[in-house]
Each structure stands twice: as C-alpha cells, then as structure tokens.
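Colleague: How does the following fold in three dimensions:
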Amino acid sequence: MAARGKHRRTRTSPLTRGVVTAGTGIAALALPLLSTTTASAAQPAKVPAAAPAAAQVRTVTYTTVKGDTLYGIADKYGTPGGWQQLHKDNRKAVGDNPRLMHAGLELKVRTTKKASAPAKKSTQSVATATQASVKTYANNLDGWIREALDIMAQKGIPGSYDGIYRNVMRESSGNPQAINNWDSNAAAGTPSKGLLQTIDPTFQAYHVDGTSWDPYDPVANITAACNYAAARYGSIDNVFGAY
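Modeller: This is a model prediction of the structure:
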C-alpha cells in the first residue's frame, strides 16, 4: 500500500482544496482529492491460512514376518525419523546390525498414520495371521538343522543342509549331548561339546544372537559352529574333517 501523501501534488491555494487540476492547457479535468482518512485507510488484512495440525504420533506393537525390513516397516507406518529411529527404538530386539532381522520380533513402532476402525481390525487380523504363521520345527536332527539354516540365512552365514548333516554325523553321530573328554582340548580343560563339537571359547566367540548360550543346545551349537567355519573356511560345506 502506498505511503501517506506519496505522489500527491503540493496544494498551492486554499481555493483549490478539494480538487486538483490535471491537463496541458485547454481543458482541465477536476479530480476529487482523497481525504486524509481515506488515503491512510488500511486494506482489509487477509486471514492467514490455518496451519496444518501437527501429526499425532502414537506407538503400536508390530510382530515381524519373514522378509520384513526396518525401512519397509518405517515407511508403512510413517515413522518419524524413518528406519534409523525405528532401529534406535528397538536396538535391544534387533541388535546392532539393522539388516539382520528374523521373524517373530515384537517391535515398538511410532506411527503418524491414524487408523480407522476397519484398518484397526485389519491390523489385528494381520497380527493374528502372523502368530499363526510362525514356523515350527521338529525336535530332532532334521528340525534342528532346518531351524539353524533359517537363522543363518537371516544372519548371512553360509551353509547347506548336506554340509551340516555330514559334519554332524562325523562329529557326534547326531547326539546333542556328545562331549569329548580325551583329546588335547579336553586335556587343556575345554572339551568339545554338542552336535558339531565346539569348545567353549569358540562357541562364545562365534555365538549367534537370538540363540541359546548353552553349547549343548542343538540350534545354538550348529549356528555357532557354522559361523566359525564360515570365518575360517568360507562355509561349513568346505569342512570334511577335524576343524
């Protein structure tokens, strides 16, 4: 808006108050002079647009399924801070490496998405379906190897069913309670234990997160031994004798 009095001609006579003459000589056009009040009147202010309401953040519990990633979960729920914040909030459950996840983890997920009643029902249905789809394994050598292989796949540890089975049969004949009390390791106070005959220092150094700390636990023993074999030989599949 123009400032008061700007571009206004100087008044030269009281007789001309109320009009100003504009022209070149012959004809003159009398123009009403805006009063001071009119000239300084402010234009009606525009009402500012209402600021968008801040997103409501709430926390939900999500149970992971095979194939889930932190990025995908954060994107699905609109998690503030993205997958990095989701990992930070669930580091105890996920571990230090955000790429290594397995099914059945219960994550606390911050979400900005408001679920309607049908969506909430759908979420409950998904949770029920997830629980129903949790994989189970037979409590025998076949089941132990298959469970170990699934965990190894999530952790990026190489190995095959045949490679594990071959070494298990050589080392323990499939007995998870097997222990070697007569070799040099036993003489040193660290006897070899379990399906793949690991000594305690090796088991502890190569223990795989999410499995038992008991070296006699079949799945924990297999995964730790395969983790060690991967570091030393490239894979348990490359082991054909004492290791």
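Colleague: alpha carbons only for contacts and neighbour counts from here, please
Modeller: Fine.
Colleague: Grab the nearest non-local neighbour of the spatially most central residue of the chain.
Modeller: Most central in the chain under Cα atoms, centre = their mean is Leu70, positioned 2.6 Å from the mean C-alpha point. In space, Leu70 comes closest to Trp83 once its chain neighbours are excluded; the distance is 5.2 Å by Cα to Cα, 6 or more residues apart in numbering.
Colleague: any idea which element the closest residue in space to Tyr243 that isn't next to it in sequence lies in?
Modeller: Of all residues not flanking Tyr243 in the chain, Ala229 sits nearest, at 7.9 Å (Cα to Cα, 6+ apart). According to DSSP states H and E, Ala229 maps onto helix 218-233.
Colleague: How far off centre is that helix?
Modeller: 28 Å (Cα atoms, centre = their mean, to the nearest Å).
Colleague: and if you look at stretch 115-130?
Modeller: Put simply, stretch 115-130 sits 20 Å off its chain's centre (Cα atoms, centre = their mean).
Colleague: May I see the buried residues of it?
Modeller: By 16 or more other Cα atoms under 10 Å, the buried positions in stretch 115-130 come out as 127, 130.
Colleague: Return the list of helices and strands in contact with the helix or strand containing Ser125.
Modeller: Per DSSP H and E: Ser125 is located in helix 117-132. Contacts defined by 3 or more Cα pairs under 8 Å, 6 or more residues apart in numbering; DSSP states H and E place helix 117-132 against strand 58-63.
Colleague: what's the next helix or strand after the strand it packs on in contact with?
Modeller: Counting by DSSP H and E, the next helix or strand C-terminal to strand 58-63 is helix 70-77. For helix 70-77, contacts defined as Cα atoms under 8 Å, 6 or more residues apart in numbering pick out 82-83, 86-87, 98-99, 109-113.
Colleague: Thr130: which of these is nearest?
Modeller: When the contacts of helix 70-77 are compared for distance to Thr130 (Cα to Cα), Val109 wins out at 16.4 Å.
Colleague: Now do the contacts for the closest one.
Modeller: Counting by Cα under 8 Å, 6+ apart, Val109 makes contact with 59-62, 74, 77, 79, 86, 89.
Colleague: compare with the first, here's sequence two:
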Amino acid sequence: MSASSIPGRLRRLNKTQKLSAAGISAVAAAALSLSLVPGNAEAETEPQALSASPVVFGSAASAPQAKTIQASLIEQHSSAEQMVKTIEAAKTKKAAAVQAKVDAVAKADAKKAAEKRSSHAASRSESRAPVYANNLDGWIKESLAIMKDKGIPGTYEGLHRNIIRESSGNPNAINDWDINAQNGVPSIGLLQIIKPTFDYYHVSGTPHTQYDPVANLTAAANYAADKYGSIDNVDSAY
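Modeller: So this is what the prediction gives:
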C-alpha cells in the first residue's frame, strides 16, 4: 500500500498523539533497562573477600617443600650440637691449662719450701757441728768421729798411745833413718805412715797429704784395722 493510499487522517497525527507515543516508548525502555539489572545489584557493589585455596601438606605438590624444611632443621640442630661440643672442648682445654699453671706454681712453691727447709737444716747442722781444737786432743777426737762414720774401729786411748810412741804428737815428724827412708819413702806424721800406705788407705773427705793430722790418723787407723783388726791392737812398730 502506498503512502498515498493511507487515509489522510492517519498520516496527520495530532500533536497530542505523538507525545503519547513517545511517552510509551520511554516507559518501555526504562522497563527493559530495569529488567537487565540483577536484583541484588546493591549488595554486589560492596567489595567481596578474596578466597585463598588452603595448602594441603600431604599433597604431592607440598612434599618436596616439607623435606627441604626438615633437612634444614636437621642441619641447624647438627650445627648447634657441634657448636656446643666446640664450646665444651674449649672450656675443658682452658680448665686444663689453668690447672696446669696451678700445679706448676704449687710444685715451684713446694720446691722452694723444700730448699728452704734443707737450707735451714744445713744451717742447724753446721751450727751443731762440733768445733775441734787445733791440737792433739782435737785431732784425735775429729779422727774418731770420721772413723765412726766410715766404720773404722779404734779408740781415743789406742790412737793416743801409738801417736806418743811414733811421733810424740808432732804432725811434721819425719823418720829419715829407717829402711823406709833408705828406700826413699820416709815415714811421716803423727802415726809415721809412708806414702804408698797412706795413698792406699786414705779416707775420703780428708786432705790427701801425710802432714795433715786428721788425714794421717784416719789413714793409719784404716791400715791398722785391715792388718791387725784395730789401732788398739798395735803396741809397736807396725
């Protein structure tokens, strides 16, 4: 049907009818727009909490991570134990060193104390040592003390008796006329002993000379003890 066939009255809508059609169209569009918005649109405008998937350690994906953590803990425990052992060893070594120093000091003190006691004992011994007179009586008494210490028999009487007969108490007496003198070895001293006999029977601790009174008496008494049992048993030339 051509436009020319439409009744003129339909083509000529009045102004009021046009406005009504426009209003209907607007209302329809609004209804369509509201139908497209969800019913909970207002609630959905609020921020939603993020959800996180829980880690399941028993899963195959987390097993390597757990093993790594376990190995790390074992290594840390081992390192701690080693550190403790090192500290304890250092303490033990230090304690041993300190004890060694204490022991060394104690030993040094003990040694000094022993030396001091020995020195005091020596001083007391020296102070108690008898002082013999430088005469015939003193020589005999000193000789008897040495003879006692060496185990050589003899008495004061035996020594004195033979001294008077042999030299009259003169330590420098020399026999220059008997057979010994003729042989070049004269008898010398308080008990007129020749050098070979003196050298053989010399008593240690005394001077090695026939002219020393004590050396002469102890050597002659030692000889007499060997040959006669004691100087007390000698009553003539021996």
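Colleague: still on that earlier bit, now which residue in the second structure aligns to the residue nearest to the centre of the first structure?
Modeller: Mapped onto the second structure by TM-score structural alignment, Leu70 of the first structure lines up with nothing.
Colleague: what ranges do the strands span in the second structure?
Modeller: Assigned by DSSP state E, the second structure shows strands spanning 174-175, 187-188.
Colleague: tell me the most buried of these?
Modeller: Greatest average neighbour count among the strands of the second structure goes to strand 187-188 (a mean of 24), per mean count of other Cα atoms under 10 Å.
Colleague: Where does that strand end up in the first structure?
Modeller: Using TM-score structural alignment, the residues of the first structure aligned to strand 187-188 of the second structure are 192-193.
Colleague: average offset between that stretch and the second structure?
Modeller: For stretch 192-193 of the first structure, the mean deviation from the second structure after alignment is 1.2 Å (mean Cα distance after the TM-score superposition for the first structure).
Colleague: quick one on the thing from earlier: separate out the buried members of the contacts of Val109 of the first structure.
Modeller: 62, 74, 77, 79, 86.
Colleague: returning to that earlier point: how far out from the middle of the chain is the helix holding Ser125 of the first structure?
Modeller: 20 Å.
Colleague: May I ask you to confirm that the residue nearest to Tyr243 of the first structure is in contact with Phe240?
Modeller: No: Ala229 of the first structure is beyond contact range of Phe240, at 11.2 Å (criterion: Cα atoms under 8 Å).
Colleague: hang on, the earlier thing: now, which of the contacts of helix 70-77 of the first structure sits nearest Leu141 of the first structure?
Modeller: Arg99 (28.7 Å).
Colleague: which one in the second structure is aligned with the closest one?
Modeller: Taking TM-score structural alignment, Arg99 of the first structure has no aligned residue in the second structure.
Colleague: that older thread, which residues in the second structure does the helix holding Ala229 of the first structure align to?
Modeller: Using TM-score structural alignment, helix 218-233 of the first structure corresponds to residues 213-228 of the second structure.
Colleague: Can you list the buried residues in the matching stretch?
Modeller: The neighbour-count check on stretch 213-228 of the second structure (16+ other Cα under 10 Å) flags 213-225 as buried.
Colleague: Could you tell me where stretch 155-164 of the second structure falls in the first structure?
Modeller: Per TM-score structural alignment, the counterpart of stretch 155-164 of the second structure in the first structure is residues 160-169.
Colleague: what's the burial count for Phe157 of the first structure?
Modeller: Quick fix: residue 157 of the first structure is Ile, not Phe. Other residues within reach of Ile157 of the first structure by the criterion other Cα atoms under 10 Å amount to 22.
Colleague: what's the distance between it and Gln204 of the first structure?
Modeller: Ile157 of the first structure sits 16 Å away from Gln204 of the first structure, going by Cα to Cα, to the nearest Å.
Colleague: need the helices for the second structure, in chain order.
Modeller: With helices called from DSSP state H, the second structure shows them at 8-11, 15-36, 41-44, 63-128, 136-150, 156-167, 179-182, 195-201, 213-228.
Colleague: The fifth one versus helix 213-228: what angle between them?
Modeller: What it means is helix 136-150 of the second structure. Per axes from the mean of the first three to the mean of the last three Cα atoms, to 10 degrees, the angle that helix 136-150 of the second structure makes with helix 213-228 is 50 degrees.
Colleague: and helix 136-150 of the second structure, how far from the first structure on average?
Modeller: When the first structure is overlaid, helix 136-150 of the second structure sits 1.3 Å from its aligned residues on average, using mean Cα distance after the TM-score superposition for the first structure.
Colleague: tell me which residues in that helix are buried?
Modeller: For helix 136-150 of the second structure, using 16+ other Cα under 10 Å, the buried residues are 136, 139-144, 146-147.
Colleague: Just the closest of these to Ser25 of the second structure, please.
Modeller: So of these, ranked by how close each gets to Ser25 of the second structure (Cα to Cα), first place is Ile146, at 159.9 Å.
Colleague: now do the same end-to-end measure for stretch 30-44 of the second structure.
Modeller: 21 Å.
Colleague: will you turn the buried residues of stretch 213-228 of the second structure into a markdown table that also has distance to Asn172 of the second structure?
Modeller: A markdown table is the format used below for these (distance: Cα to Cα, whole Å):
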| residue | distance to Asn172 of the second structure |
| --- | --- |
| Pro213 | 9 |
| Val214 | 13 |
| Ala215 | 13 |
| Asn216 | 11 |
| Leu217 | 13 |
| Thr218 | 16 |
| Ala219 | 16 |
| Ala220 | 15 |
| Ala221 | 18 |
| Asn222 | 20 |
| Tyr223 | 20 |
| Ala224 | 21 |
| Ala225 | 23 |
